[in-house]
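Trainee: no sequence for this one, just the structure:
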């Protein structure tokens, strides 16, 4: 009797569980329930079919992307697919990635401490090399604290996720880096975007989202345009609306401002105006990784709550040691910034004399407007045939109709190389015609 009651109770619980899972129980048989589920028609999109359709659409619009394999590097030259090309599309602005002190620091630390970070910072992955780099960055950038991350993308996700949530707001420049946009979206806050470099537009957007916390986020130097954000005007807008100002200095650190301290320092803004900013280690500093620098309370909060920091393995100590050496060189060797500034002036002057349409920029990023995607690709190919590697940048990385060649200069380049590049650009510009204007519709 007891066994029979127990058996009946078990059957009732099993049937209830199957019904809860959306399966109809037929006489207690899981086989019948499984057959019933298979007989139901599910209207679902096959991801592979969607991917194929999207790829075909991108191909029709000259927007397929492909990786190129670099086999060797020697200064500003790269061996790509068996050919040596002069690289004018990288981000090694100060030429530190192959500098012997940086490379030696990496090799010495790897030989002593191994190749990996082995754990997250909060478990057992925080090494003396990480601590030394954070202290050096904080001292250089005149901030109380710095916090290392695996990449700039992760750092921006971390800041947005840790500081914002539902009911809060993030106001951003229309041309901000994708990581800032994605971070705001993932945080669940209200994302508002203002016209590029428009401080009045930023103020209007801040006013449109009252209540909750707010962050005003902008790139310091914009990666695809090379121009500098109006940071002083934006800081006034943030202060007026009690918003925290956050500046992504990925393309500014090492290159702009006194001692290479970035666009915030160039704008003469203090910590009270910009309490938090991002710096990357993989561009002007020639390594890999990133750090967020700022006030002690904000950095402490990120270290304890930012998921991209808490739940990921620390950078290898060898990379941190290499970046420490690079920071020390960037602080000390002012000639690198001076040479780079001279190359920028030389390039822009020569391009102007040849009638090339450059976007307004006084930084190492010098975009040449092409218009159509196909023209940008054709000009890039023409340059490669002459021995120059200049990347074609197309939508969605840049707005529709604004495809361009993104020329980037480095302290590794020489005057003669810059002069020769301008001549090659002029030839490509003349040989590849701009896209034809659409024919006018009668009566339109």
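Mentor: Structure received. Please read these numbers as outputs of a predicted model, since none were measured by experiment.

Trainee: Please count neighbours and contacts with C-alpha atoms only from this point.
Mentor: Fine.

Trainee: quick one, strands of the stretch 301-444 of the chain?
Mentor: 365-371, 388-389, 391-393, 403-408 (DSSP state E, counting those that start in this stretch).

Trainee: how about the ones you listed in CSV, adding mean neighbour count?
Mentor: Listed next are these as CSV, based on neighbours: other Cα atoms under 10 Å:
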stretch, mean neighbour count
strand 365-371, 23
strand 388-389, 24
strand 391-393, 22
strand 403-408, 25
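
Trainee: Could you dump those strands into a markdown table with distance to residue 244 added?
Mentor: Output for the strands of the stretch 301-444 of the chain, formatted as a markdown table (distance: least, Cα to Cα, whole Å):
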| stretch | distance to residue 244 |
| --- | --- |
| strand 365-371 | 28 |
| strand 388-389 | 40 |
| strand 391-393 | 32 |
| strand 403-408 | 32 |
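
Trainee: adding another structure so you can compare the two:
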């Protein structure tokens, strides 16, 4: 690594509001490496049913006992923890914002359950950083910093338009990961160009919070327009808005029709989402305009109408 990597890690720690941070080559590597460094045989990890594949893979590779709980269902999590074998480290892992649904993890209640069962809480901020919270700092800021997580992780390839993954926490945690997270220890450092791009993007995020205000407003407006027109958007409350089509074939048809009408929405089908919940995943950005949002909503609604997917 070079001094640029140290600058990036310091900036990540500042944005994450933590003592220290470490940067991996990808978000996938960050999850796999961090989970494997925190838990192993004899430990138990509790994972939301809709958690990202990198979290699931990291849990399986760690050798720890893996227990899944229903999506955003903290009561079910509590019951699973009560039924689990005692002993070892207990780790709960959730996405802050779920990539396919755009809904937010119930952080305050998760913290309560973890504290009651002496478990660590880890959040993946991949789709939260730059998107939720008053200034885009993620799920803790979204909940007015009423609670904190033990391990905060994210990517540099979503709202931050570069490459890489990161973990932020105490100096003790980050020091441990530098020597115990194998994807960090045995991989080349992030390319300097990617590190530099990520560093500048993080600085822009802190310097221009109005970008976050715009993206939150556009997400709400797009969701309101398509919902009012008869499209299902699930429980989305962020800039990630699913347009639920139903079958895989219906999602492909909707994407093809929408493209013909001048808008692009990429289909997400099984096994990435549950059967009969295939959808187009739409993400608004701060670079869009009010006119863009209205045009896109109109085009997607027209496409859905042609495909027979509008409610009522």
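Mentor: Done, it's in. Model, not experiment: these values are computed from the prediction.

Trainee: After superposition, what's the TM-score here?
Mentor: Comparison of the two superposed chains (TM-score structural alignment, normalised by the length of the second structure) gives a TM-score of 0.95, and 308 aligned residues with a Cα RMSD of 1.3 Å.

Trainee: who wins for proximity to residue 188 of the first structure among the strands of the stretch 301-444 of the first structure?
Mentor: strand 391-393 (30.0 Å; Cα to Cα).

Trainee: In the second structure, what stretch matches the closest one?
Mentor: Aligned by TM-score structural alignment, strand 391-393 of the first structure corresponds to residues 266-268 of the second structure.

Trainee: Quick one: average offset of the matching stretch versus the first structure, please.
Mentor: Averaged over the aligned pairs, stretch 266-268 of the second structure sits 0.7 Å from the first structure after superposition, using mean Cα distance after the TM-score superposition for the first structure.

Trainee: how far out from the middle of the chain is that stretch?
Mentor: Centroid separation for stretch 266-268 of the second structure versus its chain: 17 Å, with Cα atoms, centre = their mean, to the nearest Å.

Trainee: Hmm, residue 160 and residue 308 of the first structure touching each other?
Mentor: No. The pair residue 308 of the first structure and residue 160 does not pass the contact test of Cα atoms under 8 Å, sitting 10.6 Å apart.

Trainee: Neighbour count: the two, which is higher?
Mentor: The residue with more neighbours, out of residue 308 of the first structure and residue 160, is residue 160; 27 against 22, by other Cα atoms under 10 Å.

Trainee: Can you tell me what the more buried one aligns to in the second structure?
Mentor: Taking TM-score structural alignment, the alignment pairs residue 160 of the first structure with residue 35 from the second structure.

Trainee: Excluding sequence neighbours, find me the nearest residue to that match.
Mentor: Excluding its sequence neighbours, the residue lying closest to residue 35 of the second structure (Cα to Cα, 6 or more residues apart in numbering) is residue 58, at 5.7 Å.

Trainee: any idea how far the counterpart of the one you found in the first structure lies from residue 308 of the first structure?
Mentor: Aligned by TM-score structural alignment, residue 58 of the second structure pairs with residue 183 of the first structure. Distance of residue 183 of the first structure to residue 308 of the first structure, given as Cα to Cα, to the nearest Å: 11 Å.

Trainee: Report the set of residues contacting both of these two.
Mentor: The contact sets of residue 183 of the first structure and residue 308 overlap at 157-158 (Cα atoms under 8 Å, 6 or more residues apart in numbering).

Trainee: which residues sit in contact with residue 318 of the first structure?
Mentor: 105-110, 113-115, 129.

Trainee: so of those residues, which ones are in helices?
Mentor: Members of these lying in helices (criterion: DSSP state H): 105-110, 113, 129.

Trainee: one step back: in TSV: the contacts of residue 318 of the first structure, plus neighbour count and distance to residue 275 of the first structure.
Mentor: Conversion of these to TSV gives the following (neighbours: other Cα atoms under 10 Å; distance: Cα to Cα, whole Å):
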residue	neighbour count	distance to residue 275 of the first structure
105	19	31
106	23	31
107	18	35
108	14	35
109	19	33
110	17	34
113	15	34
114	14	35
115	16	34
129	21	25
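
Trainee: for the second structure, what's the longest helix?
Mentor: From DSSP H, the single longest helix across the second structure is helix 210-228.

Trainee: got the contact list for it?
Mentor: The contact list for helix 210-228 of the second structure, computed with Cα under 8 Å, 6+ apart, reads 130-132, 134-136, 205, 232-233, 237-241, 283-286, 288-290, 293-294, 297-298, 300-301.

Trainee: Show only the entries of those residues found in helices.
Mentor: 205, 290, 293-294, 297-298, 300-301.

Trainee: Most neighbours among these, please name it.
Mentor: In terms of neighbours by other Cα under 10 Å, those top out with residue 300 at 26 neighbours.

Trainee: What lines up with that one in the first structure?
Mentor: Aligning on TM-score structural alignment places residue 300 of the second structure opposite residue 425 in the first structure.

Trainee: Ignoring the adjacent residues along the chain, who's closest to its match?
Mentor: Per Cα to Cα, 6+ apart, closest to residue 425 of the first structure is residue 383, 7.0 Å.

Trainee: which residues sit in contact with that neighbour?
Mentor: 389-390, 424-425, 428.

Trainee: what ranges do the helices span in the stretch 101-250 of the first structure?
Mentor: Shown for the stretch 101-250 of the first structure, the helices assigned by DSSP state H, counting those that start in this stretch span residues 128-140, 152-163, 178-187, 199-207, 231-240.

Trainee: Please identify which of those is closest to residue 322 of the first structure.
Mentor: Closest approach to residue 322 of the first structure among the helices of the stretch 101-250 of the first structure is made by helix 128-140 (9.3 Å; Cα to Cα).

Trainee: what range in the second structure matches the closest one?
Mentor: Residues 3-15 of the second structure are where helix 128-140 of the first structure lands when matched by TM-score structural alignment.

Trainee: what does stretch 275-282 of the first structure give?
Mentor: With TM-score structural alignment applied, stretch 275-282 of the first structure matches the range 150-157 in the second structure.
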